[in-house]
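Participant: have a look at this fold, sequence not included:
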């Protein structure tokens, strides 16, 4: 299957719908393979890895930012690099959705990776595949799990800001909302808790956790007081705080240990351990880093399978921020 539309094909017959969805999922996944570039661009993965390591060596925080880009991409139209498109005629960038605006970063790193890959294999490696590989390499480089990335995605020629607003979670979501958002992408409750563990690295802006540290009751008093020093009740929206105060730049399972102590920075973090259905999963991950790593890796692979464009669908962009036709016009001018 080569188009996303078939992934969401609807019929009036329930049995036919189930069958089509199952066939669609199998076909989408079957066209992705880890050795996709073995002959067309054997240097692709090593080129990407070198660029990612250089970027993270320069700024350790970048690892979290790059993992997040892949997540935000896959949750909107599938893993097709639609997130990377800038505003253009007939395109309203997903970067402007409120969950992403002034929050996502690392686009220049992706542009640099793409440029490096284009040098060795022009017009071969998609931006969507670059996002998937970059996320894996970022996790591994800061001590997190690694996994085999399936490849062969193509790049979209469209973006959907409204779908981004509807499909992406935000910092104020309650547990039921989070479960629903992930379920719409075919991801389980365990997948959701495991993927949330990416918050073991990175920083968050004051505006995303202010309500939690001032108004929520499921938060350690000392932790809230510490966070208020850098996040006033008014102003300072862009002041930053580590999602994991203990090891903010190392990928580990400390995120879950923090939740057990009511030291989750975001409301949407702490709801994972607040007397609900996910408490037991948090306990397991807090005590068993290997279990968390295995489930995180499996969930990342599963997320990477969300309705990719394959075959003749979409395109291979030369510049990740523009569709090929738009890029030709932009750089010609």
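Facilitator: Cool, the structure landed. The shown structure was predicted, so the numbers you read here are calculated from the model rather than taken from an experiment.
Participant: contacts and neighbour counts: CA atoms only from here.
Facilitator: Fine.
Participant: center of this structure, which residue is that?
Facilitator: Residue closest to the average C-alpha location in the chain (CA atoms, centre = their mean): residue 71, at 1.4 Å.
Participant: just checking, what packs against the helix or strand hosting that residue?
Facilitator: Residue 71 is part of helix 62-74, with elements assigned from DSSP states H and E. Here helix 62-74 touches helix 44-58, helix 127-141, helix 289-304, going by 3 or more CA pairs under 8 Å, 6 or more residues apart in numbering; DSSP states H and E.
Participant: single out the most deeply packed of these.
Facilitator: helix 127-141 (a mean of 25; mean count of other CA atoms under 10 Å).
Participant: how far away is the spatially closest residue to residue 188 that is not a sequence neighbour from residue 306?
Facilitator: Residue nearest to residue 188 in three dimensions, not counting chain neighbours: residue 182, with 6.8 Å by CA to CA, 6 or more residues apart in numbering. According to CA to CA, to the nearest Å, residue 182 stands 11 Å off from residue 306.
Participant: the more surrounded of these two?
Facilitator: Each of residue 182 and residue 306 has its neighbours counted (other CA atoms under 10 Å); residue 306 has more, 24 against 20.
Participant: roughly how far apart are that one and residue 24?
Facilitator: Distance of residue 306 to residue 24, computed by CA to CA: 11 Å.
Participant: same deal with residue 209?
Facilitator: In this view, residue 209 and residue 24 are 39 Å apart by CA to CA.
Participant: pretty sure residue 141 sits against residue 53.
Facilitator: Yes. Applying CA atoms under 8 Å as the test, residue 141 and residue 53 come out as touching, 6.9 Å apart.
Participant: A further structure is provided below for comparison with the first:
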């Protein structure tokens, strides 16, 4: 075998053995926009100083983005003549928020390093910084995603897990995205912050038995059996603006606000992991950080695919 042939074979082996998301790296902007991460962190810190709930909203934006055709910033796109965006889909309409915070971050980054930092990466960084700002764990955000040029209303309606899902359906929806049951239970812990609309848990508090009766009655005061669909209640009744492990403690007392929450501790296969997290915050933090990295690796656009939008709300 000649030396040139040998070199070609080595290159092919390296290329073929590289992971599909190998282009993502935590140092992606070190040279092209070295201030990117500190700028996002400062903007998130400022947004949460105004409203702590925004932290949960920014985490949710990243989650709802990644579950629809991958982490590509598609959730940020407004409707256009060519497609209907994802903002009016059932899981998002009158629910997802934080778009103005992302707009502010994007404007600041464009002024500093034009056309470099993608909207999809901003979502990933902002989610991590929100968790940290509210007392949760940190992790190295993998970067280098590019933005899609279109969105999928049908995907948003069918691929985002529903709050009425049972455990098996919840496991399947995460498995379909390459995420394990362990990832799913850990990521559900994001519900230790934020609030939910009455319409998403009304059936659980009025029609189901796997819920603490006193807790259900306390929630009913702000969520009548008819009307009040947009009234809000905290997902974590103990500490809705602190990222901790109280969500899992609540589940053990049948104080999960959503049906899908309480399904994680209802005599099924998830009970053991919930118990572990309720007893050990550090274990939860470690697993949550790892799961967020895994979720951020769902089908990213890299290389020459997609684009880096100048305005997160519309394609270039």
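Facilitator: Perfect, thanks for sending it. Everything numeric here is computed off the predicted structure, so don't read it as measured data.
Participant: hmm, back to that, for residue 330 of the first structure, which of the helices and strands packed on helix 62-74 of the first structure is the nearest?
Facilitator: For residue 330 of the first structure, the closest of these is helix 127-141, at 18.4 Å, according to CA to CA.
Participant: and the closest one, which stretch of the second structure?
Facilitator: Taking TM-score structural alignment as the measure, the second structure aligns residues 119-133 with helix 127-141 of the first structure.
Participant: what's the neighbour count on the closest residue to residue 171 of the second structure other than its chain neighbours?
Facilitator: Distances taken as CA to CA, 6+ apart place residue 181 nearest to residue 171 of the second structure, at 5.8 Å, with adjacent residues excluded. Neighbourhood size, residue 181 of the second structure [other CA under 10 Å]: 20.
Participant: show me the contacts for residue 181 of the second structure.
Facilitator: 171, 174, 175 (CA atoms under 8 Å, 6 or more residues apart in numbering).
Participant: ok, the counterpart of it in the first structure to residue 269 of the first structure distance?
Facilitator: In the first structure, the residue matched to residue 181 of the second structure (TM-score structural alignment) is residue 189. According to CA to CA, residue 189 of the first structure and residue 269 of the first structure sit 14 Å apart.
Participant: one more: residue 56 of the first structure?
Facilitator: 25 Å.
Participant: which stretches of the second structure form helices?
Facilitator: In the second structure, the segments counted as helices under DSSP state H are 3-17, 36-50, 53-66, 99-112, 119-133, 153-159, 167-175, 181-188, 198-207, 213-220, 246-252, 259-262, 271-279, 281-296.
Participant: list the helices and strands the fourth one packs on?
Facilitator: Just to be clear, that refers to helix 99-112 of the second structure. With contacts taken as 3+ CA pairs under 8 Å, 6+ apart, helix 99-112 of the second structure sits against helix 36-50, helix 119-133.
Participant: where in the first structure is the aligned partner of the first one, by residue range?
Facilitator: Under TM-score structural alignment, the alignment places helix 36-50 of the second structure onto residues 44-58 of the first structure.
Participant: have a look at how far, on average, the matching stretch is from the second structure.
Facilitator: When the second structure is superposed, stretch 44-58 of the first structure averages 0.4 Å from its matched positions, counting by mean CA distance after the TM-score superposition for the first structure.
Participant: quick check: residue 128 of the first structure touching residue 154?
Facilitator: Yes. Shown here, residue 128 of the first structure and residue 154 form a contact pair, counting by CA under 8 Å, at 6.3 Å.
Participant: spit out the residues that contact these two alike.
Facilitator: Listed contacts common to residue 128 of the first structure and residue 154 are residue 80; contacts here mean CA under 8 Å, 6+ apart.
Participant: tell me, how many neighbours does the residue nearest to residue 47 of the first structure when sequence neighbours are not counted end up with?
Facilitator: Take residue 47 of the first structure and drop its neighbours on the chain: the residue closest to it by CA to CA, 6+ apart is residue 117, 6.3 Å away. As a burial measure, residue 117 of the first structure scores 24 neighbours (other CA under 10 Å).
Participant: then residue 89 of the first structure?
Facilitator: Counted with other CA under 10 Å, residues neighbouring residue 89 of the first structure total 7.
Participant: what stretch of the second structure does stretch 310-318 of the first structure fall on?
Facilitator: Aligning stretch 310-318 of the first structure against the second structure (TM-score structural alignment) gives residues 302-310.
Participant: try stretch 262-271 of the first structure
Facilitator: Taken onto the second structure by TM-score structural alignment, stretch 262-271 of the first structure occupies residues 254-263 there.
Participant: what does the matching stretch rub up against?
Facilitator: For stretch 254-263 of the second structure, contacts defined as CA under 8 Å, 6+ apart pick out 162-167, 170, 188, 200-201, 204-205, 210-212, 215-216, 234-237, 247, 250-251, 265.
Participant: restricted to buried residues, select those residues in PyMOL.
Facilitator: Entered in PyMOL, the line below selects the buried ones among those, by 16 or more other CA atoms under 10 Å:
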select buried, resi 162+163+164+165+167+170+188+200+201+204+205+210+211+215+216+234+235+236+237+247+250+251+265
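Participant: what residues sit buried inside stretch 150-163 of the first structure?
Facilitator: Result for stretch 150-163 of the first structure [16+ other CA under 10 Å]: buried residues 150, 151, 152, 153, 154, 155, 156, 157, 158, 159, 160, 161.
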